[in-house]
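Trainee: Predicted model follows, preceded by the sequence.
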Amino acid sequence: MFSEHLRQELEIRSYVISHIDEAVENGYIEIYYQPVVRTLTGKLAGMEALARWRDPVYGFLRPDQFIPVLEEERLIDKLDRYVIRECGRQLRRQIDAHRPIVPISFNVSRMDFQLMDVLSEIEAVVRENELPRDYLRIEITETAMVQDSDKILKMIDRFRGNGYSVWLDDFGSGYSSLNVLKDYHFDELKIDMEFLRAFNDTSRKIITSVVMMAKAIGIHTLAEGVETREQVRFLRSIGCEKIQGYHYGRPMPYDELLVHCQERHLRAETREEARIYEKAGLFNVIMASPVALFLDDGRNLYMAYENDAYRKVMKGVGISGRRAVNWIIHSLDDARKERLRAYADRVTRNRPCKVSETFLLDGRRLRVRAKTLAGLPGFHIHMAEIVDLTRDADSL
C-alpha cells in the first residue's frame, strides 16, 4: 500500500541521488568521530569516522537514509572518497596543532572495490598530508566478503603490505564469520555487540570464546556498541582490548570530541604506548592460574589487570582488589621498594623467560613468577603469576 511515509522515503531517495555531489562540495556531509578506549588503561586509543548529512532542505538525514541508497546506485565512492580525505586532513590538523595524535578508522564499502582503487585513494591522502600510515585504519564489513571475495582478498593483502591495519567490522552479524577468519588476514576484529543485547550467561560465553579465538590466531579485539558499565567490566575481564560505544561517547564533531574527552579524562595514548599495548594485548588472560598485568615505567609498578584467580589469591591474604594492591606498592618502605624494583628490572633483562621471586606479605609467603610481554626502553608490560605458598603449606 502506498503511504505518505513511503512517498517521503522515495522523495529523499531521489534527492540523495541527485544531490550527493552538491552535499560533498558544499560541506553538507559532516564527519563525526566516536571514541575508542583501551580497556587495560582507560586511555583513548582511536576514533572511528562516521558520515552525517546535514542538509539545508531536509535537515539531518540519518545514515540509513543515504548510505544504502548510494551503495545501490553505485555512488558510494563519492561519499567514501570525501570521508578518507577528511580523515587525512583531520590528522594533519592534529599534528599541526601539536595535539596527541589519535588514529582514525573509516569504513570501506564493498562497492568501493568496484568503483575505485581504494589503496591509491588512501595513499594520495597520506602523501598530501605527510602522514604515517599507522594513523589510518581500514574497516571492511563482514558482508563485503560475500561478493568479489577474491578481489577483496587481494586488496586486503595490498593494504597490509603497504603498512595499513585492516579491521573486520560487524563480526558476528553475518553467516560466514569463521570462514572469513580462515580465508582473510585481518589485524583487528570488531565484535558486533548484538551478541550482548540479551546479556546472559550464553552471550558471555560466546563473546569470551570469540576473544580467546582471536588472540590464538593473532587478531586484536574491539567490541562496538557497548552501552553499560556491566558490559565494560565483563569485556575488560576477558581481555577484550578496546571498547567503542555510547558508554564512552556517541559520534560527535571533532571539536566536541575534544571537550568530551577532557570532561571524561580520556587521555590519548602515545604511539609508542600503543605499540606496546598491541603486543601485550594478544596475551590470553582467561586461564586457571592467577595472572596479573603490571605497567612498569622504570620507576614505578602499577597493576592494570588481574584475572579472577589472581583476585582470589589476593583476597586470601586480605587484599581486596587492584586498587589495594597499587596502594600497597606505593606505600612500601624504601628497602622493599628497592627489592621490588630490582626484581622488575631482572624480569625485563631476562625477557621472554619467567623469573621467580618469593615475597613476604603480612606473614604469608607469596611466590611470583613474571615475564615481560612487551616493552621499549623506559616502559614495559609484565605478566605475573602468583602462588600463596603459606596456604599450600597449611593444606598439607
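Mentor: Thanks, I have the structure now.

Trainee: C-alpha only now, for contacts and for neighbours.
Mentor: Will do.

Trainee: mind checking which helix or strand Arg54 is in?
Mentor: When elements are assigned from DSSP states H and E, Arg54 belongs to strand 44-55.

Trainee: In addition, the following structure is provided for comparison:
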Amino acid sequence: MADTENLNAFDYVVQNIDEAIKNGWIKIYYQPVIRSITKELCGAESLARWIDPKIGFLPPDKFIGALENTQQIHKLDCYMVECVCRDIHDLMAKNKPVVPVSVNFSRLDFEMLDMVYFVEQLVAKYDIPRDMLHIEITESMIVSDENLMSQVIRDFRSTGYEVWMDDFGSGYSSLTLLKDFDFDLIKMDMRFLSTFTDKSKQILRSAITMAKDLGIRTLAEGVEKQEHFDFLQSIGCARIQGYFYGKPEPLDEFLRHMEEKNIRFEERKWKNFLDIASFAVRDTDSPLEIVIDNGVSFKTLFMNEPFRKNCTMSMKDSYEEIDRRLYNMASPLAKKFREFANILEKSGNREIFYFTANGKYMKFIGRVLTHLDGRYLIKGMVMDVTNLSSDQKEAARIETRIRELNLLYEVVHLINPDTDSITPLVGSFRYVEEDNNHLYDSLRYGLSTFTLDYVAPDQRNQFKEFFDFNTLRNRIEENKVGYIEEAFKIKQTDGTYEWREIVVMMLTGMGAGEYLFCIKTLPDGLTPGHNVSNDVNSILGLQKIYHNIWENLVWNSSIKFFLKDKNRRFKEVSQAFLDFYGIRSRDDIIGKTDEEMQWHVDDDYNNTEKAIINKGLRVKDAAGQCIVNGVVHNIMCNKMPLYDEGKIIGLVGYFIDSEDELARVNKTKGPSKVDEITNLMNARGCLDAMIGYAIQFNDFGKNYGIIMLCNMNQKRIINTYGKETADKVLFEIGKKIIEVTKQGCAVARPKNAVFAIMTQIEDRKELHNLADFISANVGSIQKANGNSVTLKIKRVFRLRTDPGTTDENIYQSVLEELGDTDV
C-alpha cells in the first residue's frame, strides 16, 4: 500500500475520481443527530470517506480541495446524493426505521449543473420522500456568489426541501445572511464548544434565542461531553451532533451502534409535533415546562430550573422521577393538573389557574401547542404567588374577578388598542374558525376577522364604528357608567344570526389603555329596536316592515336569492346564496357578472337574462345544473324583471337545490353524492355527472373529456402519518384541483386517492394541457397537518371523440389505464 505522506494526493485524486466512484472506493459514512428533549435519533449527516485499495484511507482534506480546484467536485456530490437516496430507499423497502439525512454541497455543484433537477430525479427514481433529504450549504458558499446561492435556496425550499446553513458563526457574515436568506435550520460551528467558556456559552445562548425569534431551528455540532449536552438542552438547542453520541460510520455499523446504545429512531409522523416542542423550549428565567398528555398520564419533555424549584424538584431529579412524584394519581396535585389539562385541551387557548399546594398559593399558566393521535403538547408555567406585594395581590384579585365574569358573558377578552393585543381571559371564545391560528396575534386582525365572519353584513359598518379606538375612551367616559354596550346580530354555529349584547368596559388600575371586550346573550324574546305598532299605517312604519321582511329574506332565510342590475351585475345576494357558492363576503360578488366570477355560463343563460331585462320575460321553475367547487347541483330557478316606477331596472331571482328540496318535502335524505373527506363528489356523484355529460354530448353534440389522477404514495402517507394526515392530503388535492378548474369542471373522488375531473371540451390538446396543469398544481403540495409529504402523481385522460371511446367505456378505460390504484 502506497505511502500517503509521500504520495502526490492532488494528482492521484484528480486522475482517479471517476474510477473511485465506479468501483465504490468512496464510502458514505453517517453521523447521528439527536433530538435533545427526547434523546432519540432524529437525523444523520452523510460524509464522504475515500478508502483506496492502493493507498488506503484518504482523508477528506486530501480530496475535497483537489476536486474543487479541478471543477470535479460535482461528481463526488452527485454520487453521494445517489448513495444516500439508495440507502434510504433500501431501508424503507425493508420496513426498517429511517431518519432524514443531510447532504453537503459545494458552490461549484450549482454552477456545473441544475442540482435541484438532479436531486428531484433521484428522489423520483428511488421513490423517497423529499423530507428525507436536507440540503447543507456553508456561509462561505453564499458569500462567494450571493445571487446564485439565493436562487438555489429559493428553488430547493419551494420544491419541498429543507435548507440548512452549516458552520454558522464561522465567518463574518452570519447575521447578514440570516437577514437576507431563508434557512430552515442553522448548525452552530463546533468551535463554540471547543473552548467551552462563559463567553462561548453566552454567544450560544444569544444565537439560539435569536434563531428561534426568526423561526429557525438549531443544531449544535462538536458535542463531545455530557456537560455540552446538558447546557445545550437547557438553552433550547433542538438537535445535537458530535462524538458524544457517535462518530461517522458506515451505515451497517451506524445502525448497529444505535441499537447497542438503545437509541430509538424518531418516527416521521412525530417530527412536526416534536419540532414544535423543541421550538417552545427557551432559555428563560421564568418557570417553564413542556409536557405531553395522552389523556391518562403526563410525560415531561422539558422542565427548567425555576419550574423545578417552584415544584420542589431538584436539578438532579430525572424527568421520569418528576413525572412519578408530580403527576402520578396518588399525588395531591395530579387531580388538579388533570382538570387543568382537560380545560386547556378543550379551549385551545391560554388559560390561568390558581391552586394551593403545600400551604402555598400557586398560579399556573398553560396553553396547548399542538396535538396528534390523542396526545396534547402543553406548555406551562407555574409561579408561587404567596408572597406577592400588595399591588400584585390586588392585581391578582382583579384577575380572579374578571374570570368570574364568565358566569355572565359568553366571551371575555382583555384588549389593549395601544399595543394591538387581545388576550382570552376565560377561554370561552366560541366565535373562532378552527383553522384560524392567528386570531390572537393582533387585536385589529382579530376584530377584522370577527366582523367579516360573524357580524351580520348589514351591521358591519356599525360594528366598526362601535370599535373606533379613536373615540372609544371618550364615549365610555361620557356614558358615566364605565362602559358602552350595543346589540348586534352575530352568526352562530348553525349559521343563523342571533342578537348579542357587545360590551366594552374600561379597566382602571390594570395598565393604561386596557378594556374588557365582552359578549352576552339577550333574554329570550327580547330584541333591540323600537315598537312600530303605533305607526304601522304610516309610510315610515310600512318602510320599517318591508325593511324587516327584506332583512330576514336576505340574511336569515334559506332562500338563495339574488338581484342584478341591467348590466347583469350582482347588486344583492342572500346569505344562503353566499353559503351555497362558498363565497366569504358580499364584497367578493357585488358589482360583478357571472363571467367575472369565472362561472361557466353558456349563450342560452345569457340570452335568457337579457330577455328578462329587455323584454320582461319571466322564468318559472326552470331546471338546470351548476357546478360549485366541483360538485354538480341540479337546481330549479325562478327569475323575473325588477321594476321601478314601471321601468325595468334589473332582475331578481332565486333558486333551490332540487335534491335538498326533495329531501325536505319527503322528510328523507337519500344517499349522499358528496365525499365527506374532500367535499367533492363521491363515486355516486361521479356516475351522475358522467350521465349528464353523456346526455349533453348525444342531444346537443357537446364534446367532453375526463382526466383521472392518483397519488401513488397515499398508502405510504397513511402508514407514516396515519389516517388524519392522509385524509388531509386528499382534501388538499381536491382543493388544488378546484384552484385550477374553478367552477368549470365536475370533480370527484370515486375511490382511494383517485380523482376524476370531467369537463366539456372540444380539443384533445387542450385537454392534455389541462391535465398537465392540474397534475403540476397537485404535485406542488408539500405539507399536510404540518407534516412534510411527497406526492407521486400519475394521470391519464380521454376525450369522448377519441377512437373507440363510448359513453359506456370512457370511465372504465381511463381507470384501467391508470393501473393499480390500491395505494
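Mentor: Looks like it came in fine. These numbers were taken from a predicted model, which means no experiment stands behind them.

Trainee: thinking again about what came up before, whereabouts in the second structure does the strand holding Arg54 of the first structure align?
Mentor: Per TM-score structural alignment, the counterpart of strand 44-55 of the first structure in the second structure is residues 41-52.

Trainee: chain center to that stretch: distance?
Mentor: Mean-position distance between stretch 41-52 of the second structure and its chain equals 33 Å (CA atoms, centre = their mean, to the nearest Å).

Trainee: residue contacts, the one in the second structure that sits across from Gln90 of the first structure in the alignment?
Mentor: Matched by TM-score structural alignment, Gln90 of the first structure corresponds to Asp87 in the second structure. Asp87 of the second structure makes no contacts at all, as judged by CA atoms under 8 Å, 6 or more residues apart in numbering.

Trainee: Tell me which residues touch Glu345 of the second structure, please.
Mentor: Taking CA under 8 Å, 6+ apart as the contact definition, Glu345 of the second structure lies against 368, 376.

Trainee: if I look at it, how far off is Ala44 of the second structure?
Mentor: Taking CA to CA, to the nearest Å as the criterion, Glu345 of the second structure is separated from Ala44 of the second structure by 34 Å.

Trainee: hmm, back to that, would you mark the buried spots in the strand holding Arg54 of the first structure?
Mentor: Taking 16 or more other CA atoms under 10 Å as the neighbour-count basis, strand 44-55 of the first structure is seen to contain the buried residues 44-55.

Trainee: Show the subsequent helix or strand relative to it.
Mentor: Going C-terminal from strand 44-55 of the first structure, and assigning secondary structure by DSSP H and E, you next hit strand 59-61.

Trainee: Pro287 of the second structure is in contact with Val281, isn't it?
Mentor: No: applying CA atoms under 8 Å as the test, Pro287 of the second structure and Val281 come out as separate, 11.2 Å apart.

Trainee: between these two, who's got more neighbours?
Mentor: Neighbour comparison, Pro287 of the second structure and Val281: the larger count goes to Val281, with 25 against 18 (by other CA atoms under 10 Å).

Trainee: Quick check: the more buried one vs Asp275 of the second structure, distance?
Mentor: For Val281 of the second structure, the distance to Asp275 of the second structure (CA to CA) stands at 10 Å.

Trainee: before we move on, what about Arg473 of the second structure?
Mentor: Taken as CA to CA, the span from Arg473 of the second structure to Asp275 of the second structure is 43 Å.

Trainee: More neighbours: which of these two?
Mentor: When Arg473 of the second structure is set against Asp275 and neighbours are counted by other CA under 10 Å, the residue ahead is Arg473, at 19 against 14.

Trainee: Could you count how many residues lie near the closest residue to that one other than its chain neighbours?
Mentor: The shortest distance from Arg473 of the second structure to any residue other than its chain neighbours is 7.8 Å, reached at Met506 (CA to CA, 6 or more residues apart in numbering). Per other CA under 10 Å, the neighbour tally for Met506 of the second structure reads 20.
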